[in-house]
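In: sequence? don't have it. structure:
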């Protein structure tokens, strides 16, 4: 498997330079200081057109606000609308994650968004890091069974270097899919 260099862009400003410097994929993700939120429709539309003219795929963060990953019914409606918009603009995929208030995978909300994104690639984002290690393996199986191909993870708390989590990351990578 080839290494894919993905650039996380808060807006269009750095997209051309990222591609010029070798980015293989762009993730549109505003407000990185709060963990990322959905970009504006203008940024989304223009970035997708620009990137696709250069054969660069675009993933769009679907998250209505910073903070935790527990979303109300109204927020999930917003997320569905943002997924629909990403699809209409021609994005290649979406990036999202939903948890319960006990930091477990919110299977109902996640399944609903997976259904809404049926024509797009889906990446489950770093909400994954809020799950217990045991629940992460269960989540991998559940997500894989529903066609989710990628999970973004730091392997542990973001305030620790990723090198502290290499053993756990290896276990996640080598986790055999459930039957």
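Out: Sure thing, it's come through. Everything quoted here is computed from the prediction, not taken from an experiment.

In: from here on, contacts and neighbour counts on C-alpha atoms
Out: Fine.

In: just so I have it, where are all the strands in this structure?
Out: Ranges of strands in the chain, per DSSP state E, are 6-9, 25-28, 58-61, 93-96, 121-124, 150-151.

In: most neighbours per residue, which of those strands?
Out: Greatest average neighbour count among the strands of the chain goes to strand 58-61 (a mean of 27), per mean count of other CA atoms under 10 Å.

In: chain center to it: distance?
Out: 7 Å (CA atoms, centre = their mean, to the nearest Å).

In: try this one next to it:
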């Protein structure tokens, strides 16, 4: 069965998305900035509602829009937000940290992975900010360190998903089932079957992955 992960901006459309077939929620605020962490109140309401309907919630831990190179103060904010989400009942977190040199911030990621023990972990589209060589290195490291999936568009933001299928296949082949490659960006309920069948995957992500009308 195809798992449809609905990228939700706060709680508003979650009931409709679940009714339309979403089986996992990526919980965000401020999608115009690529998604940031929601308030504790939104967390609690979402977790309670989704768990009543047997739907998993992945909570983004991201303090701001922009790049994925974080200051010490921002990392502290992220750790506190992660602790709140974990205490309130999230099933997993969506996170990603890079260095100013364009590599994984392994030190920061190891600290977050330790803090998130027992939760599912998705490395988000910070992955797409890496060059291709670093992306393959990142797959190795993230898989070795217990990350469950990588969310990626497979190309530059705004490019049609159809243009990125060949590269997504490369990533999937390279991952060799060590880690899930989760395609997102430009995928909707209208083209999801084409994408899923082409890539032979069982999970798919998007803000329009189910029909809310």
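Out: Structure's in. What do you need? On a predicted model such as this, the values are computed, not experimentally measured, just so you know.

In: first vs last residue of stretch 141-150 of the second structure, how far apart are they?
Out: When the termini of stretch 141-150 of the second structure are compared using CA to CA, to the nearest Å, they are 12 Å apart.

In: Give me the contact list for that stretch.
Out: 120, 121, 122, 123, 124, 125, 127, 178, 179, 180, 181, 182 (CA atoms under 8 Å, 6 or more residues apart in numbering).

In: and the spatially closest residue to the fifth one that is not a sequence neighbour, how far is that from residue 120 of the second structure?
Out: Leaving aside its chain neighbours, residue 124 of the second structure sits nearest to residue 151 (4.8 Å; criterion: CA to CA, 6 or more residues apart in numbering). Shown here: residue 151 of the second structure relative to residue 120 of the second structure, a distance of 13 Å by CA to CA.

In: longest helix of the second structure?
Out: In the second structure, taking DSSP state H as the definition, the longest helix is helix 72-88.

In: what's the mean gap between that helix and the aligned bit of the first structure?
Out: Compared with the first structure after fitting, helix 72-88 of the second structure deviates on average by 0.8 Å (mean CA distance after the TM-score superposition for the first structure).

In: Quick one: list the elements packing against that helix.
Out: Based on contacts counted as 3 or more CA pairs under 8 Å, 6 or more residues apart in numbering; DSSP states H and E, the elements that helix 72-88 of the second structure packs against are helix 40-52, helix 106-115.

In: got these as JSON lines, with distance to residue 197 of the second structure and mean neighbour count columns?
Out: Output for these, formatted as JSON lines (distance: least, CA to CA, whole Å; neighbours: other CA atoms under 10 Å):
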{"stretch": "helix 40-52", "distance to residue 197 of the second structure": "28", "mean neighbour count": "16"}
{"stretch": "helix 106-115", "distance to residue 197 of the second structure": "32", "mean neighbour count": "15"}
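
In: Return the residues in contact with the nearest residue to residue 57 of the first structure once chain neighbours are set aside.
Out: Leaving aside its sequence neighbours, residue 57 of the first structure sits nearest to residue 25 (CA to CA, 6+ apart; 5.1 Å). Going by CA under 8 Å, 6+ apart, residue 25 of the first structure touches 4, 5, 6, 7, 56, 57, 58, 59.
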